[in-house]
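Sequence and predicted structure below; questions after.
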Amino acid sequence: MKRLSVLFITLLAAAGAHAGEVQVAVAANFTAPAQQIAAEFARKTGHKAVLSFGATGKFYAQISNGAPFEVFLAADDTTPARLDKEGGTVAGSRFTYAVGTLVLWSAKADFVDGKGEVLKSGKFNKLSVANPKTAPYGAAAIETLTRLKLLDAVQPKLVQGENIAQTFQFASTGNADLAFVALSQVFKDGKLSSGSAWIVPGAMHEPIHQDAVILTKGKDNPAAAAFLEFLKSPYAHAVIQSYGYALR
């Protein structure tokens, strides 16, 4: 028994010696699934993923200015591709980890109809959207309003969030009746978690392909490569889909 205890402690020590840490920049829309995936990643591998959440465009600026991120989970595919071209990534590491869905959401039950007609009615106080210059979901929202020929009409009621998390907060606290947010923020295990929503048809905006990539600072970090591999695992795929994302 004593020899077994010593062996167990030795194995734990060996595992701990090989455990690492990876700094991950995560698009705000992917907050909940990323937290769930990171927890299981730590349990399965011993590695720790340190997550930071924010707008994709702001992360690009920070990464370009030397921020210590090693992995980037963006809310689009163009930003990681741009970093690829600029030599800021590990070649061949980029892939689409999720395909996002835009929704018009209200914290009020029955406020948003199934076709989004509430936008045309004008019977709402404020409409929250993420900054379209830095947040891909914000850009998709503006595309949708433009396609519906409603952008000029709703302009006086627009409230801009710094990222999709703040955009959701405006609506969840009642500071805005409506918000264009990511489906993942209001959807779990096949159902709407609260309020009312209209799922925006994909034809209304450019596809939201969300790409992951290992950044140059993570090229020699085994934990960075391990985290991206784990993101492709059946467990991670199940979590991603449970929040309403599609897989490419």
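Right, received. Where do you want to start?

contacts and neighbour counts: CA atoms only from here.
OK.

Report the contact partners of Leu51.
Listed by Cα atoms under 8 Å, 6 or more residues apart in numbering, the contact partners of Leu51 are Gln23, Val24, Ala25, Val26, Ala34, Gln35.

ok, structure two:
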Amino acid sequence: MRFIALRLCCLFALVIAGAPIASAAEARVAVASNFTKAARVLAAAYEQSSGHTINLSFGSTGLLYAQISQGAPFDVFLAADQARPKRAVDDGLAVAGTTLTYAVGRLVLLSFDEDVPISASVLGDPRVSRLAIANPATAPYGAAAIEALAALDMQAAVAPKLVRGTNVAQAYQFVFSGSAEVGFVALSQVMDEADGNWWLVPQALHAPIAQDAVLLTRGADNIVAIGFLEFLKTDAAREIIAAHGYPADAPDAQP
């Protein structure tokens, strides 16, 4: 473990210093869809500082893991949970000792209908005929939504209303397009949204959405992949992550 940590730090230092250990190269990063906006900004910042290229692919955590397990050529995995990165290590698909929690997500209930007051009580409102969530079997934000509904004793009542997206990005699109009056999405998706109304779901209603990243076996010797993971630990990266809806401590109220 100490050897791996030392190796990562040394390689990252060489990248930042511009040492000629390799010409400009690239890494492929699989990213949970809820982290789309932040990942793009982080990738751009890392590319500017290193001269290398980060290629991003987005999808639900479960589907991305399935692709990785089937040999998809990714070097780094940014999941929306902790279970899949751990499983990747256990299954020999990722490098032990490289897992890190890069963000903690928050769940919100969103509506673009001005006539629908947004709070927990809206779940029982007769004007709400469709409630969008991400697929709880593959998307951690969908699983958190189901937990929150259970905690509110609303799971059975809203079951006929549920519209499942393949990931949290599609759940957002259902609400944005009007296909669903309300939906459970990620705080990161509504940070810059001027028109929608949203309610920040109290953290006590579901398990923390801790999001882990891990270096995949394919990227074990990829200086770009290693450097990008180390970059996620820097203050500059943490500021970007917080600004995109992953604060270390978000209050349980709409700003």
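The structure has been received and is ready for your questions. Predicted, not measured: the structure shown is a model, and the values here were computed from it.

What's the match for Tyr172 of structure 2 in structure 1?
The pairwise alignment with structure 1 assigns Tyr172 of structure 2 to Phe168, based on TM-score structural alignment.

mind listing what its match touches?
Phe168 of structure 1 neighbours (Cα under 8 Å, 6+ apart): Ser128, Ala179, Phe180, Val181, Gln185.

returning to what we had before: now, which of the contacts of Leu51 of structure 1 lie within helices?
Per DSSP state H, helices hold the following members of those: Ala34, Gln35.

Now flag whichever of the contacts of Leu51 of structure 1 is closest to His205 of structure 1.
Nearest to His205 of structure 1, judged by Cα to Cα, of these is Val26 at 22.2 Å.

can I assume the closest one is in contact with Gly54?
Yes: counting by Cα atoms under 8 Å, Val26 of structure 1 does reach Gly54; the two are 6.6 Å apart.

residues touching the residue positioned nearest the centre of structure 1, list them.
Centroid-nearest residue in structure 1: Phe30, 2.5 Å away (criterion: Cα atoms, centre = their mean). Applying Cα under 8 Å, 6+ apart, we find Phe30 of structure 1 in contact with Ser184.

how about the strands in the stretch 101-250 of structure 2?
In the stretch 101-250 of structure 2, the strands defined using DSSP state E, counting those that start in this stretch lie at 107-111, 131-134, 162-165, 182-186, 197-200, 209-215.

can you put these in JSON lines and add mean neighbour count and distance to Ala242 of structure 2?
As requested, the strands of the stretch 101-250 of structure 2 are exported to JSON lines (neighbours: other Cα atoms under 10 Å; distance: least, Cα to Cα, whole Å):
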{"stretch": "strand 107-111", "mean neighbour count": "26", "distance to Ala242 of structure 2": "15"}
{"stretch": "strand 131-134", "mean neighbour count": "28", "distance to Ala242 of structure 2": "23"}
{"stretch": "strand 162-165", "mean neighbour count": "18", "distance to Ala242 of structure 2": "26"}
{"stretch": "strand 182-186", "mean neighbour count": "29", "distance to Ala242 of structure 2": "13"}
{"stretch": "strand 197-200", "mean neighbour count": "22", "distance to Ala242 of structure 2": "16"}
{"stretch": "strand 209-215", "mean neighbour count": "24", "distance to Ala242 of structure 2": "13"}
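
which stretch among these comes nearest Val15 of structure 2?
strand 209-215 (16.7 Å).

Output the contacting helices and strands for that closest one.
Here strand 209-215 of structure 2 touches strand 76-78, helix 83-90, strand 100-105, helix 140-151, helix 223-231, going by 3 or more Cα pairs under 8 Å, 6 or more residues apart in numbering; DSSP states H and E.

The first one maps to which residues in structure 1?
What it means is strand 76-78 of structure 2. Counting by TM-score structural alignment, strand 76-78 of structure 2 corresponds to 71-73 in structure 1.
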